[in-house]
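**Student:** based on what follows, work out the 3D shape:
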Amino acid sequence: MTVTLKRRLAAATALAGAAVLLIAGPASAHVTVQPSSVAKDATDQTFAFRVPDEDDTASTVRVEVDFPLDHPIPSALVAPVPGWTDQIQTTKLATPIHTDDGDITDVVSQIVWTGGQIAPNHYQDFTVDFGALPDNTDQVVFKALQTYSNGNIVRWIDEQKPGQPEPDHPAPVLYLTSAPASSAPSAPSTAAKSSSDATARGLGIAGIVVGVLGAVAGAVLGRRGRGADGSGTSA
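**Tutor:** Predicted coordinates for the structure are as follows:
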């Protein structure tokens, strides 16, 4: 293969890779929760709503995140974002949440950020600390509205259906996983013990055999040496 052909192939490969990135980039640029999954009993309950700006000419000027009421989150603390003003809305539940510390009747229903800007082809994380996570579901689905400076509003509210392609404007989802199993080492099985014992016995026997062979070889060499220098006795 000539040098020129190699260079052409390398250039074609680079262009193909760039094309894949250009195609895949916009498809994955939607509002998400970071991290997207956490154990149900996790003690760290700080998450970020990541909002990318997909408009080439307009900036994002308002972000609204609606919290679910079927699996409510009792409280939230919002980290300040330079240039942005946040506002938390709450609502009263028809059926209170019973906890060890008492009943909870008011829960977070919405958080709105205004006043700042997310420039085109940039993103902003809006960090929120949840007071508690629901324990009666495997996922928490939020709905987000993103308002641009040109007046356009993108509604990230479509829920993913099992077995269906991802919707064009998927809602942010936080997946709640089961607590990981204990990492304590388990007792070795009987088969493992038997295998270990057999290996140890085999190594011990091999050592004895090697020792015996070494002794025999030493004796033979010793006899040959005495025969060669005439010091040995004749038969």
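
**Student:** C-alpha only now, for contacts and for neighbours.
**Tutor:** Noted.

**Student:** just how off-centre is the longest strand seen in the chain within its chain?
**Tutor:** When every strand of the chain is counted residue by residue (DSSP state E), the longest turns out to be strand 102-118. Distance of strand 102-118 from the chain centroid (C-alpha atoms, centre = their mean, to the nearest Å) equals 26 Å.

**Student:** next up, for comparison:
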Amino acid sequence: MKASRLAAVGAVAAATVVVLSSPALAHVSVQPEGTAAKGGYAVVDFKVPNERDDASTTKLEVTFPTDHPLASAMPEPISGWTVKVTKSKLDKPIELHGEKIDEAVSKITWTATGKGVEPGYFQKFPVSVGTLPEDTDELVFKALQTYSNNEVVRWIEVQRDGQEKPENPAPVLALSAASEEGHHGSSAEDSDDDAKAVKNTAADTSGSASADSSDTTARVLGVVGIVVGLVGVAYGVLAGRRRTDA
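**Tutor:** Next up, the predicted model:
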């Protein structure tokens, strides 16, 4: 019976290590560099993790929202990738800085010229966008992630109120309130400066991924240490009881 208890403790410990050491479910997402204020400009990063052990991510296609079109989208150049910006005619022209705009960005496509995003790493794709709409709290982008084995993962599912989180959610950019300093928030010049500021960050993504991996390893080793300690304590308690019974 005592041996069974010890075995049970060991089984729980092993299961804990497996759960905590398993990689968290990751997906293509979008986050602003700083804030994305309504009516202003922002630099946003499309973050693409590699979820496969035997293939690299070699292509990313991001479709821009048509219900809230963005007239300006300038991607940051990334070493090892080519980029193509596609624009489409608008059914209804929009006004930007006092001018009527009859086309907007409909899609941006990044294609790897080398190995792409290899297993165990992620890549950020920065884009300066604007002017952000003032009549919505979020923008939904749909993305296609292509691997070197020709597998395509479609991150296009929209979260619905009252429903479970979709398996392949579309990237969603949350918009903050308009800047108090001005109706349109950051200027186009500020956006360009922000785009330059993230250049070094984009270049260091491999190092960031390695740091994340090291941090995960440290957490797992810490858990293993705790589990081993618990097993030792359990063994000591059982051994003490055995001597007392004797």
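
**Student:** circling back to that earlier point, name the next helix or strand downstream of the longest strand of structure 1, please.
**Tutor:** Past strand 102-118 of structure 1, heading to the C-terminal end, the next element that is a helix or strand (DSSP states H and E) is strand 123-130.

**Student:** now the next helix or strand after that next one on structure 2. Mean distance?
**Tutor:** The helix or strand immediately downstream of strand 123-130 of structure 1 is strand 139-141, counting by DSSP H and E. Mean deviation of strand 139-141 of structure 1 relative to structure 2 after superposition (mean C-alpha distance after the TM-score superposition for structure 1): 0.5 Å.

**Student:** what's the neighbour count on the equivalent of T85 of structure 1 over in structure 2?
**Tutor:** In structure 2, the residue paired with T85 of structure 1 according to TM-score structural alignment is T82. Applying other C-alpha atoms under 10 Å, we find 13 residues neighbouring T82 of structure 2.

**Student:** give me the secondary structure label for T82 of structure 2.
**Tutor:** Assigned with DSSP: H, G, I helix; E, B strand; the rest coil, T82 of structure 2 falls in the strand class.

**Student:** just to check, it is in contact with T111?
**Tutor:** Yes. The pair T82 of structure 2 / T111 is scored as a contact, 5.3 Å apart, by C-alpha atoms under 8 Å.

**Student:** which strands and helices lie in contact with the longest helix that structure 2 contains?
**Tutor:** Longest helix in structure 2 by number of residues (criterion: DSSP state H): helix 205-245. Where contact means 3 or more C-alpha pairs under 8 Å, 6 or more residues apart in numbering; DSSP states H and E, helix 205-245 of structure 2 is packed against helix 2-21, strand 122-130.

**Student:** out of those, which gets nearest to K87 of structure 2?
**Tutor:** Distances from K87 of structure 2 to each of those were compared by C-alpha to C-alpha, and the smallest falls on strand 122-130, at 13.5 Å.

**Student:** relative to structure 1, what is the average displacement of the closest one?
**Tutor:** Between strand 122-130 of structure 2 and the corresponding residues of structure 1, superposition yields a mean separation of 0.7 Å, by mean C-alpha distance after the TM-score superposition for structure 1.

**Student:** over which residues of structure 1 does that strand lie when aligned?
**Tutor:** Taking TM-score structural alignment as the measure, structure 1 aligns residues 123-131 with strand 122-130 of structure 2.
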